[in-house]
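Trainee: Quick one, structure for this:
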Amino acid sequence: MIFGAVLAGGIGSRMGNVEKPKQYLNIAGKPIIIHTLEKFYVNDKFEKIIVLCPNQWVNHTENLIKKYIGENDKIVVISGGSTRNETIMNAIAYIEEHYTIDDDSVIVTHDSVRPFVTHRIIEENIKYAQEYGACDTVVPATDTIVKSMDNEIISEIPDRSKMYQGQTPQSFKIKKLKSLYEGLSEEEKTILTDAAKIFVIKGEKVHLVEGEVSNTKITYPYDLRVAETLISEK
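Mentor: Here you go, the predicted model:
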């Protein structure tokens, strides 16, 4: 079985003084999160699409889905956790409570504020997660990457040809992801930035999926203007 997990836990602090989290801001007449969910909803491979958001926004999210997508039993909204990975574990707990999964069952995790994810990217995430157990969507780094250990002086300039910028989806075999996460020490959990790093820390392979430059994350006010332009061009 294949499940989608759309992560909508952010509060949008870098978006500036806005009255709601950025995933609920409108672009082209619809909330960003709805644009994202539509990409998953039309894919018939998903058994269930789980939206995870702050508890106080659950009812609002459910109402938006009813308004823009309609009544359906394919999407469910639940509360997220205090961190990204705890949020994913909440999704897995929901799956385990309602479904009988096997070792090949997959979860496709995606940022709610990446509304331009393509059908190809989602399909390749499903394929490579099934084949390799874990995959991460990336694009080659186009700028030189500079590393500084003290945030003042350059420590290293890595070979750009080996550098990539991470996007989402990130997709995993569910039982493997849960097992590895539960095997982490508290210290290891504090250095996590995303779920793929769980596999890397434990020495497990994570396959690369080719992303798209347009699969951008809406973080700043400028990104909203770019998103409006991209949608109008389509």
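Trainee: hey, let's count contacts and neighbours off CA atoms from now on
Mentor: Fine.
Trainee: Which stretches in the chain count as strands?
Mentor: Residue ranges of the strands in the chain, as given by DSSP state E, are 2-7, 26-27, 30-31, 48-53, 75-79, 106-111, 134-140, 164-173, 207-210.
Trainee: Return the most buried member of these.
Mentor: Burial of the strands of the chain is given as mean neighbour count (mean count of other CA atoms under 10 Å); strand 106-111 ranks first at a mean of 26.
Trainee: Return the residues in contact with the spatially most central residue of the chain.
Mentor: By CA atoms, centre = their mean, the chain has its centre lying nearest to His110, at 2.2 Å. By CA atoms under 8 Å, 6 or more residues apart in numbering, the contact set of His110 is 4-7, 168-170.
Trainee: got it, and Ile49?
Mentor: Residues in contact with Ile49 (CA under 8 Å, 6+ apart) are 3-6, 40-41, 74-76.
Trainee: run this one through as well so I can compare:
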Amino acid sequence: MAGGVGARANSASDTSLPKQYRLVAGIPLLSRTLAALLEIDAVSVVVPVIGSDHQSFYNDLGLSHAKLRGPVIGGETRQLSCLAGLEALQSEKPDLVLIHDAARPFVDAALIEGVAAALADADGAIPVTLVTDTIKRSLDGKTVGGTEDRTQLFAAQTPQGFRYEPILAAHRRAVELSDGFTDDAAIAEWANLRVALSQGSTRNIKITLPEDFARAERMILGNRRMEVRVGTGFDVHAFEPGDHVILGNIEIAHSAQLKGHSDADVVLHALADALYGALADGDIGAHFPPSDDQWKGADSTIFLKHATQRVAERGGRILHLDVTIICERPKIGPHVQAMRKRIAEIAAIDIGRVAVKATTSERLGFTGREEGIAAQAAATIELPGEALHDA
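Mentor: Model (predicted):
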């Protein structure tokens, strides 16, 4: 289940990315969760259910696996999205189905084995953990109305497992009658299905709030020393006849276009080189030689995505991207926010970690003579200390 927007997780940051596409220790959350499921032998097929406007985010993950099916577009509610996912499995004819939240990246084989074992004599099974805090009840949210018996309370997790046909039938009925269910076990209970408990895990956290991202990164990275690296990049392209330029993957009308082997996006080129520099990993030319015709006219998002991926492969994360565009024309100011948003999407980081600025050269030099555009960039990244090595 990966169709939500994660409003609570994003509340403290200026980001257009749903939480499942944000980075956790350098890798998108959804990629981590899917990878964990795909590695488990007991899982035979995985179907992601995504939001109706998330297709481009999902495509950017670049996922491919024999067990992984194409994403299913969900509905306006979690319940409708879950039903869409269940319906998509009909051709697989499964006996058992697991319904899992994308926001729980620490799912493992032991959790799933426990759910499967509990399903031996039940219609459904959910992993749970004991409630250790004292739980108070309040009718008005201001005063205590009673104390719950915590020995009878359990915190439910996912993946929740069910016999396929009964839970599909229950979801179909529930859509017609109600939409107030908070999880799939609640639908099973409503449908009078027997739901058993299995052993959950305190590691199986759900990333819900902004601070949960930091907690997840600590769990992944442990106590490894993180080292901050800064890289710089510079790029320049001359003008040639045309009617627009592409800067930061944004098309801007102009009386000329930039000349280059690719789309000549000086902004993305400078940013990619800054990331490569922070990694001590060569430059764009080393990874994408201009002598190779396959890159002729290429969309420069390819270069920035590749540099971003190289950071993730080292277990690092991007802390900040800063680019300055140098030109007399076109006017950059009206397009700064669009560039920031697009760069953040390409690099899978919060827009608050992207700075785009512009300046002129006071009519001096080739930019002053309006012969071309230049861009200089700086990238700040964080790498695990023991991951530092010669490329």
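Trainee: what TM-score do we get after superposing?
Mentor: Scored against TM-score structural alignment, normalised by the length of the first structure, the superposed chains reach a TM-score of 0.86; 219 aligned residues with a CA RMSD of 1.9 Å.
Trainee: quick revisit: conserved subset of the contacts of His110 of the first structure in the second structure?
Mentor: Compared against the second structure with both residues aligned by TM-score structural alignment, their matches' CA atoms under 8 Å, the contacts of His110 of the first structure retain 7, 168-170.
Trainee: Any idea how many residues pack against Lys136 of the second structure?
Mentor: Residues within reach of Lys136 of the second structure, counting by other CA atoms under 10 Å, total 13.
Trainee: again with Tyr94 of the first structure
Mentor: Using other CA under 10 Å, Tyr94 of the first structure has 14 neighbouring residues.
Trainee: now swap in Thr151 of the second structure and tell me
Mentor: Neighbour number of Thr151 of the second structure under other CA under 10 Å is 10.
Trainee: Could you export the contacts of His110 of the first structure as TSV, including distance to Asn151 of the first structure?
Mentor: As requested, those are exported to TSV (distance: CA to CA, whole Å):
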residue	distance to Asn151 of the first structure
Gly4	37
Ala5	34
Val6	33
Leu7	30
Thr168	27
Pro169	30
Gln170	29
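Trainee: so what's the residue nearest to the centre of the first structure closest to, chain neighbours aside?
Mentor: In space, and not counting its chain neighbours, His110 of the first structure is closest to Pro169: 4.4 Å by CA to CA, 6 or more residues apart in numbering.
Trainee: After alignment, which residue of the second structure pairs with the one you found?
Mentor: Counting by TM-score structural alignment, Pro169 of the first structure lines up with Pro159 in the second structure.
Trainee: ok, Asp179 of the second structure to Arg172 of the second structure distance?
Mentor: Going from Asp179 of the second structure to Arg172 of the second structure by CA to CA, to the nearest Å gives 11 Å.
Trainee: Compare the two and say which is more crowded by neighbours.
Mentor: When Asp179 of the second structure and Arg172 are compared for neighbours, Arg172 comes out ahead with 17 against 13, by other CA under 10 Å.
Trainee: can you pull the contacts of the more buried one?
Mentor: Residues counted as contacts of Arg172 of the second structure (CA under 8 Å, 6+ apart) are Leu83.
Trainee: Now for the aligned partner of Ala66 of the second structure in the first structure, how many residues are close by?
Mentor: In the first structure, the residue matched to Ala66 of the second structure (TM-score structural alignment) is Asp73. Asp73 of the first structure has 9 neighbours, counted by other CA under 10 Å.
Trainee: With Arg203 of the second structure instead?
Mentor: Using other CA under 10 Å: Arg203 of the second structure sits among 13 other residues.
Trainee: What's the local residue count around the nearest residue to it once chain neighbours are set aside?
Mentor: The shortest distance from Arg203 of the second structure to any non-neighbouring residue, by CA to CA, 6+ apart, is to Phe106 (6.5 Å). Using other CA under 10 Å, Phe106 of the second structure has 19 neighbouring residues.
Trainee: try Lys234 of the first structure
Mentor: If you count neighbours by other CA under 10 Å, Lys234 of the first structure ends up with 5.
Trainee: same deal with Asn59 of the first structure?
Mentor: Using other CA under 10 Å, Asn59 of the first structure is surrounded by 13 other residues.
Trainee: could you measure it against Val106 of the first structure, distance?
Mentor: Counting by CA to CA, the gap from Asn59 of the first structure to Val106 of the first structure is 27 Å.
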